[in-house]
Structures are given as structure tokens and as C-alpha cells.
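*Asks:* Give the three-dimensional model of this entry:
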Amino acid sequence: MKTTNELLLNWTIEKIKKEYNNDVALLIGNTSLKMEQDKEGSYFDYFVPINEKGNNLAETFIINGIGYDLYPRSWKRLEDMANLLDDNNLHCLADGEILYYKNEEVKNKFISLQDKLKKNLQDKELMSKKSLEKLAIAMELYQTMMFEESIGNVRMAAGFIADFLSLAVAYSNHTYFKYNQVEQIKELFVMKTIPDNFIEYYKAIINADSINELKNLCHLIILTTRKYIKMKKAPIQPSHCEINYTDLSFWYQELCYTWRRIYFYCDNKDVEKVFIWSCYLQQELNTIKEEFKLQDMDLLGHYHSNNLSDIRNQANVLEKYIVSEITTHGVQLNAFESIDEFLSRKS
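*Replies:* Sure thing, here's the model as predicted:
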């Protein structure tokens, strides 16, 4: 005797053949989110429409208390999934079972997207980037959560933070969750590497009963994930393009006045202005570090409100380093000792 899932699958395929033969390319199965007692026989997950009419196959219904959702996923959505864009439900593509296909062309197209996803999952630079993206989302959620006063809202944010951080960890391991969020902790256990205490913090979030506890745990799980991703970050590949140190000279000539400000306000013990201009300069230094492949340039780590001499000295060290990088690469600064020199050379 056939199961409900098998009878339902037969009904769906016959409906496609009779009513949507030229409108539906594929019917894909996946039982990963079904409970064990509901997994008997093959089960449809989604279909791939060919045109707008094909979308009309979509239907939701309930049979014997069980909800079913026959929904469409476009080729574009599947292609985005293969390229790890937006959609986190990678198991829908990676583990999708072809239950019906209109022809060999669409069948092979689906298989090629599965292969593309597998290839992208092994791309170190891409997966490092995607891991950082998930971490950034979790941190944005955390920022908002810190201002929430409802435990329900805080708990929901904590759940999503744990989810996005888990995705970051999975991507760092060049894999995905076969059961989406359902078995995350179980799947994390078997990954090659995970952040220190990550599962401990995840379980604690699940069992937390207060707002402060949830917020503190989210801080800890984000902190350990940041350290982990920083350690795992793919090394930057040497650029095949030559660095244009003339552009760096243009940058310095524009920013050198900021150094002058910092020196002046340090000498005059104007703490507020030193702080503000140092924050601005630090951001600029962080930007050019990546663009011109420079060393770490920490300025604000030397800021002390009750003693400005340290940050002044560090600013001077960094300025000399930038000038040295420019001049040792054969670029001459467009600098003049006086207005007379400027006018004489420009006339």
C-alpha cells in the first residue's frame, strides 16, 4: 500500500503532465525538514517553473493534520543559491532529488547548479567572504538587541544571532547545514573546527531565562566567533596589479593636514579634538591599508585622555611610515618649503 507522500507525489506529477507540461521544468524533493514520522516515501519540496503560468501549480493544503506546501523556485533563485547569494537554504539545492524533469536539458541544468555550489563551497576566498557577511549580520542584530526591553524580542534576536553565526562557522568549514536550523548543534559537533565554547554558548542561549543573560551570551558567542574567523580568514592573494604609489601620495597630500591638526591639539591638550580627528584618521588608515597592502597602523590604541603624548608620537611614526612608503617607491611628494618656492616653480 502506497504512503500518503507517494500518492501525493503521483498526483503532483500527473497534474504537471496534464496541466503544466510546457510550464514546469522540474519537481524537486527534499525531506530534511520533515519529522521522522512524516518521511515515508519520496516527498516534493518545490518545483521550477518555465513561465508565469507554471507558478499557478503552487498550492498549500492540509492532509490528516499535516501541512503541505508546493511552491516555486525560479532558475534565478537557484543560480543565486549556487553562488551563495542571499538564500541560506543551501540544502534545497545541494541535496535536492529530481522527482520529475521535463527533458534532459533541464535535468542537466539542475545538476550543473549542484556542481557549481559544490565548487563554490571549496573556494577559500569566497567562503571567507561569506563567513564574514554572516558575522556582520549577527553583529547588526546584536546592536539592535541591546536596546530591546522585551524578553521575547531579545530571545528572538538571540536565536537569529546564533543562527547567522552558525552559518558563518559552517561556511568557514566549506559546508552547509543539511537540516537548516533544525540540527545545527548536532551538525556543528562534527565540523572540523568551530569557535571556542561555541556550542556551550549556543546551548546556554537556548536555556537562558533573562534579558541580561541573553545579551551577555550573545556578546560572548559573537566574540568567540570573531576571533575564530579572524584566525581562519583566507590570506589575501598577491595582487597582479601594480600598486600606484602616486595615488598614495595624493591621499597623503590631502590628509597631511589632519596630522597637523592632531599635533596641534595634542600640544594644546584639547582632548575632544584629538579624539575626533584621530578617529577620522584611523578610519582613513584602515582603508588605505587594504588598498596599498600596508602594515597594520594602529593610532587609537595609543590614545589616553590624560596623556596625549603617546598618540602624538604614534601619529608621527605613522606619518613617517606613509611618507617612506611613497618616496622609497620612486614617487616625489608635491611639497614646497614656502609660498615663494611654490610660486616660482609654478610660474
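*Asks:* Every contact and neighbour count from this point should use C-alpha atoms.
*Replies:* Noted.
*Asks:* where along this protein do the helices fall?
*Replies:* 4-19, 75-82, 91-94, 104-121, 124-145, 151-172, 184-189, 198-207, 211-232, 245-267, 271-292, 309-327, 339-346 (DSSP state H).
*Asks:* and the gap between residue 321 and residue 5?
*Replies:* For residue 321, the distance to residue 5 (Cα to Cα, to the nearest Å) stands at 69 Å.
*Asks:* just residue 169 next, same as before
*Replies:* Residue 169 is 34 Å from residue 5, by Cα to Cα.
*Asks:* for comparison, sequence B:
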Amino acid sequence: MKLNQDKVVDWIRDRAQREFPTDVALVLLYGSYVNKTTHRLSDVDCYFIPATDRGYAFAETFIVDGIGYDVFPMSWERVGRIADLGEPLLPLVGDAEILYARSTKDIERFNALKNRMVDRLADVEIRNAKARTQLENAAEELRDVSASTNLHDVRKHAGAAFLRLADAIVLANGTYFHQGLKRHFENLADLPRIPAGFHGNYTAAIRAKTPEELLDRLQSALDATARFLDAPIPKTNPSTDERHTPSTPDPDELVSFYEELLSSFNKIRVNAEQGEWRMAFVNGVNLAREIDGVCREFGFPPLMFLDVYDPDDLTAFRKRVEIVDKELTALIERYKPIPRHLDFDSFLHSLR
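*Replies:* Below is the predicted model:
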């Protein structure tokens, strides 16, 4: 696995230098490969900043030895929004390592954004305003919890709400989750300030067996976070069941979606093997949001799995996730087969 990762990183760098030397401003690595927290199914987290329209063609998704890789673009404008705390993706700026740079000016521009992010985090007024935005996002998810009719959807929306509350809390402390979700709960525990009862409510919500208990814990956590931020409890409009006309799938986009999503399936596989019940829940929530979104977009049947989650025995959850993987694969391969390469050399051969 480590050998494939190193080969992927070398290939990404060489391809930028050889095929896109003036079209890509920067290529950056982040995540487990950079912070040395890989597991047996870890991918390489990588994005790039295009310098021209042609630079967007540097994007690539592929599967090698059961691991999905996604080299994706982010514009300078989006990186700037992250630096201004506009998206909870701060490690992609604050902890990224430059793999390739078109020029020293591009490096200086990126480092200026990193410094700007540090300044924003140090500004109490700015960071608290962004924290309150995350509180409002959590309230929107709480609204959807109340409108949900099955345990899968309840857990999906409640889990997303707790993630937004966690983002609010960490921002209010002037920092962020440097390793993303990898050490999510440990990082929360290390914060100097946290809303009263938040840890207990979060844990109890993950372990909750019924929608009622989960909703109660989420409401308590949201109220406590609002008090912590000295903010009013956000008002939300009632949830509406808007009719959606399914789109016609683009076969290439569907395949790329799966190649990118495979890392989420793999995280749950590793969580189940290691008995990491809290991270299995969190990663399951993120996987459900992605799958439910594409099913709704293209009119696919719902693929539910959070309803069988049991923190004391992840066996049934793991099995259901495997079934969902196969069912999603079958839906996508109605339109186009998903290429799977045994090793990195066979992937390179497919590009010739």
C-alpha cells in the first residue's frame, strides 16, 4: 500500500512538471499521507490550483488495488474562502504540503493565504461570526431530523448537525481539526473550552437506538452550543418536501463519483475492523450524505445502512455497507463499467 502511495505521489508530481508546467499553479498534498496517519486502505489526498482553463484537465480519479484516488481542482478563489474560514476545510490550507509549484510567486500567494487564515483564527470577532454560521447550519440539520421518517435519515441529519456544532466549537477556540476527522473526538477533548455536556450528548447521540433519544441529545447539544457562543438559538423554516425531477446521469461523472467515494467505504471497513464505533458512525454519516445526494439527483432507489448501526457490534453495519457498495456499483455500471486496476503499473498502462 505504501509503495502504491509513493508511486502515486511521484506520478502526480511528474505529470504536473511534464504535461501541465504552466497550466497548474500548485499541487498540494494533505491528510493521512502528510500527517503519517495512514491505514491499510488509505489513499493520497491531493488537490491542485489551476492556472488556466486547460489546467482543469489535470484532474484524475482512479482505483488501484481497491483504493480510490481523487486529484481534484480548487480555484484560488475557493482556497481564499477557506482561508477566510468560509468552509470547514481548513487543513487543506493550513496543513497542506506543496508537491509542485509553477513559480515562487504561486508559493508566496499560497503562503499569504495560510497567514491570512491564521489571522482570521486569531480575530475573535471573525471566528465567532463563522462559528455562529456553523451553529445555524446545525439548526438546519436539526430541522431535517424532525422531519425524517426513518432511522437512517435521522442519524444522517443528526450526525451532520453534530459535525457542524463541532466545527463551531473548534472555531470559537481559535483553531481547527488539523487532521480532519482522523482525530475528531480526541481533538474535541483537548479543547480548553467546550459547551457544558457536549461530550456526553455527542456520545449518547451516537449510541442512541431511537429517533426520540437522538433528537433530545441533539437539541440539548445545540442549546448548549448557542449559550457557549452567546448566540440566540437559530430559527429555521419548516422543512418542505420539494419535488425533484431526476437528471440524466453522465456516465463519466458517475464513475468518477464512485472512484472518489470509495475512500469513504474504505474508512468504514477499517473502522469496523478496529472497533472504532464513533468514527464508524461519523464516516457513515458522510457516506450516507454523498450516496443519498446522488440517488436523489438521478432517481436511484434509496440505499440505507445507518439504520443497522450498532456501536456495540459493527458486524451488521459493515455487512450492510458492503451490500450498499455492491448495489451502488451495479447502478453506476448500468451506464459505464468502473475501471479497477490491480496495481499502479496497470493503471499507467491503461493511460497509454
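*Asks:* hmm, back to that, neighbour-wise, which of residue 169 and residue 5 of structure 1 wins?
*Replies:* Taking neighbours as other Cα atoms under 10 Å, residue 169 of structure 1 and residue 5 compare with residue 169 leading, 28 against 16.
*Asks:* Excluding chain neighbours, what is closest to that one?
*Replies:* Spatial nearest neighbour of residue 169 of structure 1, excluding adjacent residues (Cα to Cα, 6 or more residues apart in numbering): residue 194 at 6.3 Å.
*Asks:* So for structure 2, the centremost residue is which one?
*Replies:* residue 286 (6.5 Å; Cα atoms, centre = their mean).
*Asks:* May I have the residues that are in contact with that one?
*Replies:* If you count contacts by Cα atoms under 8 Å, 6 or more residues apart in numbering, residue 286 of structure 2 has them with 156, 160, 264.
*Asks:* which of those residues has the most neighbours?
*Replies:* In the contacts of residue 286 of structure 2, the most neighbours by other Cα under 10 Å go to residue 156, 25 neighbours.
*Asks:* Map that one across to structure 1 for me.
*Replies:* Using TM-score structural alignment, the partner of residue 156 of structure 2 in structure 1 is residue 156.
*Asks:* can you redo the contacts of residue 286 of structure 2 as a markdown table with distance to residue 141 of structure 2?
*Replies:* Below are the contacts of residue 286 of structure 2 laid out as a markdown table (distance: Cα to Cα, whole Å):
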| residue | distance to residue 141 of structure 2 |
| --- | --- |
| 156 | 9 |
| 160 | 7 |
| 264 | 21 |
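*Asks:* how many neighbours does residue 108 of structure 2 have?
*Replies:* Residue 108 of structure 2 has 11 neighbours, counted by other Cα under 10 Å.
*Asks:* Distance of it relative to residue 115 of structure 2?
*Replies:* 10 Å.
*Asks:* next one: residue 122 of structure 2
*Replies:* Taking Cα to Cα, one finds residue 122 of structure 2 at 11 Å from residue 115 of structure 2.
*Asks:* Then residue 20 of structure 2?
*Replies:* Taking Cα to Cα, one finds residue 20 of structure 2 at 27 Å from residue 115 of structure 2.
*Asks:* between those two, who's got more neighbours?
*Replies:* Using other Cα under 10 Å as the criterion, residue 20 of structure 2 and residue 115 rank with residue 20 on top: 20 against 14.
*Asks:* so who does the more buried one touch?
*Replies:* Residue 20 of structure 2 neighbours (Cα under 8 Å, 6+ apart): 55, 58.
*Asks:* picking that back up, isn't there a helix covering the residue nearest to the centre of structure 2?
*Replies:* Yes. Under DSSP: H, G, I helix; E, B strand; the rest coil, residue 286 of structure 2 sits within a helix.
*Asks:* Quick one: map it onto structure 1.
*Replies:* Aligned counterpart of residue 286 of structure 2 in structure 1: none (TM-score structural alignment).
*Asks:* From residue 17 of structure 2, how far off is residue 286 of structure 2?
*Replies:* For residue 286 of structure 2, the distance to residue 17 of structure 2 - Cα to Cα - is 34 Å.
*Asks:* Residue 274 of structure 2 now?
*Replies:* On the measure of Cα to Cα, residue 274 of structure 2 and residue 17 of structure 2 end up 39 Å apart.
*Asks:* Between those two, which is the more surrounded one?
*Replies:* residue 17 (16 against 11).
*Asks:* Trace that one over to structure 1, please.
*Replies:* So, by TM-score structural alignment, residue 17 of structure 2 is matched to residue 17.
*Asks:* Please report how far that match lies from residue 25 of structure 1.
*Replies:* Distance, residue 17 of structure 1 to residue 25 of structure 1, by Cα to Cα: 11 Å.
*Asks:* One more: residue 285 of structure 1?
*Replies:* For residue 285 of structure 1, the distance to residue 25 of structure 1 (Cα to Cα) stands at 52 Å.
*Asks:* Please verify my assumption that residue 95 of structure 1 contacts residue 28.
*Replies:* No. Judged on Cα atoms under 8 Å, residue 95 of structure 1 makes no contact with residue 28 at a distance of 9.6 Å.
*Asks:* Settle it for me: which of these two has more neighbours?
*Replies:* Neighbour totals were compared for residue 95 of structure 1 and residue 28, and residue 28 leads with 24 against 15 (other Cα under 10 Å).
*Asks:* Quick check: that one touching residue 47?
*Replies:* Yes. Judged on Cα under 8 Å, residue 28 of structure 1 makes contact with residue 47 at a distance of 5.8 Å.
*Asks:* which parts of stretch 28-44 of structure 2 are buried?
*Replies:* 28-33, 38, 41-44 (16 or more other Cα atoms under 10 Å).
*Asks:* any idea which of the residues you listed is closest to residue 145 of structure 2?
*Replies:* residue 31 (30.4 Å; Cα to Cα).
*Asks:* contacting residues around the closest one?
*Replies:* Neighbour list for residue 31 of structure 2: 44-45, 91, 96, 179-180 [criterion: Cα under 8 Å, 6+ apart].
*Asks:* In strands only, show me those.
*Replies:* residue 45 (DSSP state E).
*Asks:* So which of the contacts of residue 31 of structure 2 wins on neighbours?
*Replies:* Neighbour max across those (other Cα under 10 Å) = residue 44, 23 neighbours.
*Asks:* if I look at it, how far off is residue 16 of structure 2?
*Replies:* Counting by Cα to Cα, the gap from residue 44 of structure 2 to residue 16 of structure 2 is 16 Å.
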